[in-house]
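Asker: only geometry, no sequence info:
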């Protein structure tokens, strides 16, 4: 039996650069989102305003996702990624100026708020293209036999950036203020451009260059719909993220419930990062391909439990522990889902499948933020979090019961065939 090499994908130089690039972008984007959440809630003291931030990003992200997937499949990936990073840099620079004390002092709260919403909306347009481009570029950097290992490292790095960015945002707001935090985000976007310059131009593997856009979009949606493994994985993660979006309400928990201020907010945000960090190393040494379906179901179930515990907790360190464990199990879920997508998606379809993935999962982060903000307004913050976690458990149990084929999914054969 072939011995597992946990570092096989890391032996490719461009893949290491890719990981640095992906971490920096996810880190910057996540940090920016949390800084903006803090600013908006501080301006309005209204939970619904946190939901509106998510809604402003998710509308263009969903609306443009399929079109973005088509353009990614039709164009060279490095050039597409360059355009995405440049656009993100411009948006970050705009938010930087909006948080200048001299600007906030001269203009009304409403103008600042609506300007932030506008830039977040434009960021949603950029993100529609960013996700499919990153996903497609990965498969061009490592050979197919390394897809599973590369997906593990890439997913773990994404997870780390997605939680370390918000964690640092909490601390940086306290240390250097909102304006200083936004300048740091802009610096990260510049660093991403430097990393990108170290990756070569890749070939376009789509045999249908110039295909009519509507035919291309239909083919992408049709492929995902008929591939029950991909469809099941995307649906489950969407449910978990949509109803388990308690982290969107962390500013309320930090300021009004646990009363721990910016530093406590930073610790709460850091807790999932520590869990994800542990997951990164465990999954590199212990692959999750065998019995992947059951492992995915269990990880999402435990994620729902963690969210409920967090919602009910009035003890700061118990809340931290619940978020830490949510990071551990969510990291497992992300790794398995990304492995499924990499192994089951043809090269010519990667942009469009990633676009559908962004509709199901990526955008559900913002829909989850909106759902959490809305239910917090209607039910109260604690009730909203417990409701979200409970819905995750109910839907997960129903899926596991009614879908034995997904429950019995095993990716080991796919990995061995590609090796």
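Answerer: Structure's in. What do you need? It should be emphasised that the depicted structure is a prediction, and the values quoted were computed from it without experimental measurement.

Asker: C-alpha only now, for contacts and for neighbours.
Answerer: Will do.

Asker: you'd agree residue 313 is up against residue 319?
Answerer: Yes. The pair residue 313 / residue 319 is scored as a contact, 5.8 Å apart, by C-alpha atoms under 8 Å.

Asker: And the two? Which one has more around it.
Answerer: Taking other C-alpha atoms under 10 Å, residue 313 and residue 319 do not tie; residue 319 has more neighbours (21 against 17).

Asker: measure that one to residue 307 for me?
Answerer: Per C-alpha to C-alpha, to the nearest Å, residue 319 is found 9 Å from residue 307.

Asker: on contacts alone, who are the packing partners of the host helix or strand of residue 337?
Answerer: Using DSSP states H and E, residue 337 sits in helix 316-344. Helix 316-344 sits against helix 147-196, helix 228-243, helix 261-285, helix 292-312, with contacts defined as 3 or more C-alpha pairs under 8 Å, 6 or more residues apart in numbering; DSSP states H and E.

Asker: putting a second one here so we can go through both:
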């Protein structure tokens, strides 16, 4: 088991786009999950004067946006710049999440949640496809397990920090950081992971060349 784990980690360490994506996923969970799970009810109550029904509508918008984003991206071929598009969807797509921290209208808060959900789910579809298409068969289980571990690693930390951060800096400030932070980090991730060159060197879902009859 130790040898298998070592082999999986060695592959991740040598595969820059994969390592960069996993590190970005860890930070993304840290920034986003706590505010969404812990502070959103307070934002709904304090900014909208709403209750459980309004909170449920915002969460529903997040989920519906996620479903639509996943359906849209999965019904098309992978973009040629699939690594950059995936990372930018996570990074720039989180900017509307900041709206949840200062919106005073339910529709605006729901719209921000829906857009963030759509881009996040669309990026997840590309990510899941890449795990199947670009990770060797004999390593796929180990990489998927590492992906799951990374996704859960800072989840409790994010939830634990969200409340104190909201009290110290204010709920609005926490949502702004959670929304804007990934937008800056994703640019570093694209550079560190050498994604722009990697995706060109390893094209996916390209059109097959036409065969001309002789």
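Answerer: Cool, the structure landed. Worth saying up front: this structure is predicted, and the values here are computed from it rather than measured.

Asker: rewinding a little: now for the helices and strands packed on helix 316-344 of the first structure, which one comes closest to residue 388 of the first structure?
Answerer: helix 228-243 (4.2 Å; C-alpha to C-alpha).

Asker: Now do that closest one: which range of the second structure does it align onto?
Answerer: Helix 228-243 of the first structure corresponds to residues 16-31 of the second structure when matched by TM-score structural alignment.

Asker: And for stretch 83-103 of the first structure?
Answerer: Using TM-score structural alignment, stretch 83-103 of the first structure pairs with nothing in the second structure.

Asker: So for that stretch, what gets flagged as buried?
Answerer: 84-89, 91-96, 98-99 (16 or more other C-alpha atoms under 10 Å).

Asker: try stretch 156-174 of the second structure
Answerer: 158-159, 162-163, 165-166, 171-174.

Asker: ditto for stretch 119-130 of the second structure
Answerer: Across stretch 119-130 of the second structure, burial judged by 16+ other C-alpha under 10 Å covers 119-127, 130.

Asker: Among these, list the two that are farthest apart in space.
Answerer: It's 119 and 130 that sit farthest apart of those, by C-alpha to C-alpha, at 16.7 Å.

Asker: Quick one: neighbours of residue 417 of the first structure, just the number.
Answerer: Neighbours of residue 417 of the first structure (other C-alpha under 10 Å): 8.

Asker: With residue 18 of the second structure instead?
Answerer: Neighbours around residue 18 of the second structure, by other C-alpha under 10 Å: 23.

Asker: How about residue 110 of the first structure?
Answerer: Neighbourhood size, residue 110 of the first structure [other C-alpha under 10 Å]: 11.

Asker: Check the secondary structure at it for me.
Answerer: With DSSP: H, G, I helix; E, B strand; the rest coil as the basis, residue 110 of the first structure sits in helix.

Asker: From residue 370 of the first structure, how far off is the corresponding residue of the first structure for residue 181 of the second structure?
Answerer: Correspondence of residue 181 of the second structure to the first structure, assessed by TM-score structural alignment: residue 391. For residue 391 of the first structure, the distance to residue 370 of the first structure equals 16 Å [C-alpha to C-alpha].

Asker: for residue 222 of the first structure, same thing?
Answerer: If you go by C-alpha to C-alpha, the gap between residue 222 of the first structure and residue 370 of the first structure works out to 29 Å.

Asker: so the strand or helix carrying residue 44 of the second structure versus helix 106-133, what angle?
Answerer: Taking DSSP H and E as the criterion, residue 44 of the second structure maps to helix 40-48. Inter-element angle recorded for helix 40-48 of the second structure and helix 106-133: 150 degrees (by axes from the mean of the first three to the mean of the last three C-alpha atoms, to 10 degrees).

Asker: Relative to the whole chain's centre, how far out is helix 40-48 of the second structure?
Answerer: 24 Å (C-alpha atoms, centre = their mean, to the nearest Å).

Asker: Which position in the first structure pairs with residue 102 of the second structure?
Answerer: Per TM-score structural alignment, residue 102 of the second structure is aligned with residue 312.

Asker: got the contact list for its match?
Answerer: Residue 312 of the first structure sits next to 382, 386 when contact means C-alpha atoms under 8 Å, 6 or more residues apart in numbering.

Asker: Read off where stretch 52-67 of the second structure ends up in the first structure.
Answerer: Using TM-score structural alignment, the residues of the first structure aligned to stretch 52-67 of the second structure are 262-277.

Asker: That stretch vs the second structure, mean deviation?
Answerer: Mean deviation of stretch 262-277 of the first structure relative to the second structure after superposition (mean C-alpha distance after the TM-score superposition for the first structure): 1.0 Å.
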